[in-house]
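curious how this folds, go ahead:
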Amino acid sequence: MINHRILIKVLFCFTLTAVNFIGNAVAGTRPIVTVKGEEIFPVHVQDRLVRLLHELGEPAWSKKETEKMMNPVFSYLRAFTGRQFDRTLAALQRGDKYRPMIRKKLKQYQLPLALEALPMAESAFRYDALSNQGAYGLWQFMPVSARRYDLHVSSRLDERADPALATNAALKYLKDINKKFGRISILLSIASYNAGEGRIQGIVRKSGINRKARGYSRIVRFLPEQTRGYVPEFLAAALILKDPSFFGFPVTQSHVYRYIQIPKAYSLDKLVKLTHISSNTLYELNPELGKHKRTPTNNFILRLPNKSAIQLNKRLPTSIAWQPVTNPIDLKYQLKAKTQLVYTVRTGNYLGGIADLFNIPIQDLRKWNQIKGNNIKAGQRIVIYTKTPLMRKFYLIKSGDNLGLVAQTLGVPIDHLMFINGMNSPRQLKIGNRLFYYEQQV
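I've put the predicted structure just below:
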């Protein structure tokens, strides 16, 4: 006689397995492995994508349409959390300064808050970003478009670098193009921001899409290849901004910083005196200041300790104080040491060995990566801070090479090469393979 309890358990397990299989099949079964060692499958992201599309004002997508979009979105998420982790983390840290201002203006213009991710996709939140085509600033305005929206562009003054004025211009532009394309899909408005409204208008006419028809999937196949990639890049950036800790990015638990918008170009020496902080602290909290002696643009936003920001805001009556939107990205990850590495754990690696390899205390490794005990697994990415500037390099194995000869050529111990590459035997060399190692930067 069949035991019904066992049968129910078996059916339940089978159902869970089937759901996971179907969800993971969206973008392959290989998960994203965050720097915390947590695995993220497409099935974990798909509901978040659906909620994001709803927030943007998209009509309901079919399951097939959502799964089709999940492929490129998941690919961008894999890149942002993997090989581009450092760059994405730096962009998030910069974005902390601008997002409170951008979100307030989005509310004023009655646009979806998720559009705050556009400058992350456009410029990685760099006020001085310059493209090969001549687009400049946080929102990557071309000179013609900038002047159309009342931004002054000349050799003496370029207001595209002004975060506040450029944001006003960008949101006016988004409002205008959304009137044209928003009835079909706001994602088409985002595509227009990348490709230009004239080009998108031509595509809409050629596609034969009725203005009453809604949905991005109805027109995506007509878009240029670069723009078809831009929209999922924006969606991936928006997903990370909504919940950076889910994707392995560190966030602080308290608002220890505040942001002050300085109306005019101001002497940094004077700001140091007004805030009672050292110039080193000012530059550490605002690395984009570089070698500037004054705030580089009007309406420049400074990151300051909470008390210093409140003090400065009282002494500069025309300044604007902004608080973090959410728990901000942890600056300690950027400032704690001269070099930040993301190390991928290999088969056979253990936590103490990694600590020895980089000459750092094992307890620091645990703290930086929120690891309890010594449990790590192959494929896990571990954030490492070292005081010695290091660069990850590789050597291409050639005919006649052996591990001892390669180690001698590179000036790297054999144990180092074997550990980094997860080798059990010095004979595990194949012609054409890459052998990774770390070298001190001069």
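
C-alpha from now on. contacts and neighbour counts both.
Will do.

what about the strands in the stretch 301-442 of the chain?
320-322, 339-344, 381-386, 390-396, 434-440 (DSSP state E, counting those that start in this stretch).

just say which of these is most tucked in.
Compared across those, strand 381-386 shows the largest average neighbour count, a mean of 20 (mean count of other CA atoms under 10 Å).

have a look at the chain and report its longest helix.
Ordering each helix of the chain by length in residues (DSSP state H) puts helix 85-108 first.

that one packs against which elements?
helix 63-81, helix 163-181, strand 300-305 (3 or more CA pairs under 8 Å, 6 or more residues apart in numbering; DSSP states H and E).

take these and lay them out in a markdown table including distance to residue 434 and mean neighbour count.
Converted to a markdown table, the helices and strands packed on helix 85-108 look like this (distance: least, CA to CA, whole Å; neighbours: other CA atoms under 10 Å):
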| stretch | distance to residue 434 | mean neighbour count |
| --- | --- | --- |
| helix 63-81 | 20 | 18 |
| helix 163-181 | 43 | 19 |
| strand 300-305 | 42 | 22 |
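
what's the distance between residue 24 and residue 48?
Distance of residue 24 to residue 48, given as CA to CA, to the nearest Å: 15 Å.

neighbour count winner among the two?
Between residue 24 and residue 48, residue 24 has the larger neighbour count (other CA atoms under 10 Å), namely 21 against 14.

pretty sure the more buried one sits against residue 43.
Yes. Counting by CA atoms under 8 Å, residue 24 touches residue 43, with 5.6 Å between them.

report the separation between the two terminal residues of stretch 47-66.
Termini of stretch 47-66 sit 10 Å apart (CA to CA).

for residue 234, grab the count of nearby residues.
For residue 234, using other CA under 10 Å, the count is 24.

where's it, which helix or strand?
For residue 234, the element it lies in under DSSP states H and E is helix 225-242.

helix or strand right after that helix?
Next element after helix 225-242 (DSSP H and E): strand 257-262.

what is that following strand packed up against?
strand 300-305, helix 306-315, strand 320-322.

to residue 195, which of the ones you listed lies closest?
Smallest distance to residue 195 across those (CA to CA): 28.5 Å, for strand 300-305.

between the closest one and helix 85-108, how big is the angle?
Relative orientation of strand 300-305 versus helix 85-108 (axes from the mean of the first three to the mean of the last three CA atoms, to 10 degrees): 110 degrees.

which strands or helices does strand 300-305 pack on?
Against strand 300-305 (3+ CA pairs under 8 Å, 6+ apart) you get helix 85-108, strand 257-262, helix 279-285.

following up with a second sequence; could you model it the same way so I can compare the two?
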Amino acid sequence: MKLFILILLTFTLISPKCTMKTKHILDYQPKVIETVKIEKINLELSESLNLEENEDFILVNVTSAAFMNDGNHFGVINGSKLAFYDSQTGKIVKVHIASTEFSDLIAKSGKTPYIDSNRRYRKEQSHFLSKEEYLEHGITEELADSFIKNRFSIVRNINDTIYASLTAYCPFVTSKSEKVYDNIPIIFKFSKDFEISENVVLELKKDKHAISRDFISTNKNLYSTVSSLYYEPINNSGFQSIPTVAKYDKKGNYLQTVSYQSPNYLTMGGKRLPWVAPRIVSVGDNVMMLYPDELTVFGENKKMFELQNLPFKNDSGFVYYQDYQRYCRSKEMQPEIDVMARLFPIKIMDAFESDNKLYPIILVWDKNKPMGFYYLIQEYTSDGKLLREVALDDEPENQIRQFAFNKYDKELVLFKKSKTSWTAEKWRMR
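Reported below is the predicted structural model:
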């Protein structure tokens, strides 16, 4: 799987004192923590499936994948396209394209652009434009196509039903005839024959802008990652932070914020870290959030439990991150992957649920490994007891680009990219 380290640049000069700190950072080596040997998750390779590609659907990257409840089909997201595959043959059976037509769902949903007195173009109430209104506001088809770049983001199997989220762009016009394009998540529900059966447009709030990094649907509510430029108090405690996950009703109306940036992320920069978004997993009656760099599993506005038996911690990374960023800006250079890997040797890549157990997929940077890292998959009970784990090495000529879990056959599925093709390796978990 490709790792994307997103860098936020500002223009700040570095002080001599900070330079001394940075030398320590450049030489920093994470302390190895002794782990204990526990029961191993047994993986047996059951099949390696070649994935079809054609002129209408060329796999550049698998950004998300999910199996249908019978295990016979799975969905794969590749940028603006969502393809459903036959899991026995590897053949494509249906492709959905994130066309500009989906933007009309926003205009017809009744949702409106939020008002924000701090933003010049958001000071007055407006409405999202339908396609029928484009021309009267000077938006030609060519102009719409240049600004509206809708993309599928996440596909999920939730309660034996396939859902997918789409980042859709929809214009509105200010009182001064300025054209503004909002990006808004739409969550689609799919039928068993791979057609869209329902859609929900999530409400935008000025301090909780819904983003399509991850979502889940429970019996009563929807949960989605959000981003914000504003701090808000947590549960009237006086402590303020940046919202990261919000709860919505089934119609997409905002109810409340359920997770925020941790103090560690606030130390790293707070609102300058809009990329901080967790994986959201429903395990039993609990909604769990796992952040990329945090080694704690969070519930709704609470900590649930710590991830255990890991060979490193990320504590020093949170402390040194800002100093290293300032150093890089002073040198007009991008942060080096090697340094970032030593500062944050543990990265939570994904997580899934099976039989009321949580399975985080963890990338561990380890210079002693051929690829410089390996994957660790752990099994936890819903109350945080570590039961089993297994380590997976990657291959330079056949790299893991994405994970999925087939609940029906109890298979961990690795989507791999070689020089010539894509494959889905099915590993039965025992």
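
TM-score for these two?
The TM-score (TM-score structural alignment, normalised by the length of the second structure) is 0.28; 201 aligned residues with a CA RMSD of 7.3 Å.

coming back round to it: can you lay out the strands of the stretch 301-442 of the first structure as CSV showing distance to residue 356 of the first structure?
Shown next, in CSV, are the strands of the stretch 301-442 of the first structure (distance: least, CA to CA, whole Å):
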stretch, distance to residue 356 of the first structure
strand 320-322, 43
strand 339-344, 14
strand 381-386, 12
strand 390-396, 15
strand 434-440, 14
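
so which of these is nearest residue 9 of the first structure?
strand 381-386 (35.0 Å).

contacts only, for residue 318 of the second structure.
For residue 318 of the second structure, the contact set (CA atoms under 8 Å, 6 or more residues apart in numbering) comprises 264-265, 267-268, 343.

how about the helices in the second structure?
16-26, 103-108, 131-134, 141-147, 263-268, 315-330, 337-343.

follow-up on the earlier one: drop anything exposed from the contacts of residue 318 of the second structure.
264-265, 268, 343 (16 or more other CA atoms under 10 Å).

show me which of those is closest to residue 380 of the second structure.
Closest to residue 380 of the second structure, out of all of these and judged by CA to CA, is residue 264, at 23.7 Å.

nearest spatial neighbour of the closest one, chain-adjacent residues omitted?
Residue nearest to residue 264 of the second structure in three dimensions, not counting chain neighbours: residue 318, with 5.8 Å by CA to CA, 6 or more residues apart in numbering.

on that earlier part again, the strands of the stretch 301-442 of the first structure: which one's closest to residue 100 of the first structure?
Nearest of these (CA to CA): strand 320-322, 6.1 Å.

ok, residues contacting that closest one?
So strand 320-322 of the first structure is contacted by 100-101, 258-262, 309-310, 313 (CA under 8 Å, 6+ apart).

7 Å instead, please
Strand 320-322 of the first structure is contacted from outside by 100-101, 258-261, 313, using CA atoms under 7 Å, 6 or more residues apart in numbering.

show me which of these are buried.
Looks like those have 100-101, 258-261, 313 buried, using 16+ other CA under 10 Å.

make CSV from the residues you listed and add distance to residue 322 of the first structure to it.
Below are those laid out as CSV (distance: CA to CA, whole Å):
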residue, distance to residue 322 of the first structure
100, 6
101, 7
258, 6
259, 5
260, 6
261, 8
313, 10
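
between the residues you listed, which is nearest residue 10 of the first structure?
Taking CA to CA as the measure, residue 10 of the first structure sits nearest to residue 100 out of those, at 49.8 Å.

distance of the closest one from residue 403 of the first structure?
53 Å.

one more: residue 69 of the first structure?
Taken as CA to CA, the span from residue 69 of the first structure to residue 403 of the first structure is 45 Å.

before we move on, what about residue 238 of the first structure?
45 Å.

try residue 357 of the first structure
Taking CA to CA, one finds residue 357 of the first structure at 18 Å from residue 403 of the first structure.

any chance of the buried ones among the contacts of residue 318 of the second structure in JSON lines, plus distance to residue 73 of the second structure?
As requested, these are exported to JSON lines (distance: CA to CA, whole Å):
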{"residue": "264", "distance to residue 73 of the second structure": "40"}
{"residue": "265", "distance to residue 73 of the second structure": "38"}
{"residue": "268", "distance to residue 73 of the second structure": "41"}
{"residue": "343", "distance to residue 73 of the second structure": "40"}
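
and the helix holding residue 234 of the first structure, which residues are buried?
Under 16+ other CA under 10 Å, the buried positions of helix 225-242 of the first structure are 227-228, 230-241.

quick one: neighbours of residue 363 of the first structure, just the number.
15.

likewise for residue 362 of the first structure?
Using other CA under 10 Å: residue 362 of the first structure sits among 15 other residues.

next up, the contacts around it.
Applying CA under 7 Å, 6+ apart, the residues contacting residue 362 of the first structure are 352, 355.

any idea how far residue 306 of the first structure lies from residue 332 of the first structure?
16 Å.

how about residue 179 of the first structure?
In terms of CA to CA, residue 179 of the first structure sits 43 Å off from residue 332 of the first structure.

next: residue 197 of the first structure.
From residue 197 of the first structure to residue 332 of the first structure the distance is 41 Å (CA to CA).

next one: residue 119 of the first structure
In terms of CA to CA, residue 119 of the first structure sits 24 Å off from residue 332 of the first structure.

what about these two, which has more around it?
residue 119 (25 against 12).

can you tell me the closest non-neighbouring residue to residue 168 of the first structure?
Using CA to CA, 6+ apart, the closest residue to residue 168 of the first structure is residue 105 (7.4 Å).

next, count neighbours for the one you found.
So residue 105 of the first structure, with other CA under 10 Å, has 18 neighbours.

over to residue 197 of the second structure?
Other residues close to residue 197 of the second structure by other CA under 10 Å number 11.

hang on, isn't it packed against residue 190?
Yes. Using CA atoms under 7 Å, residue 197 of the second structure is in contact with residue 190, at 5.3 Å.

that's all I had, so thanks and see you.
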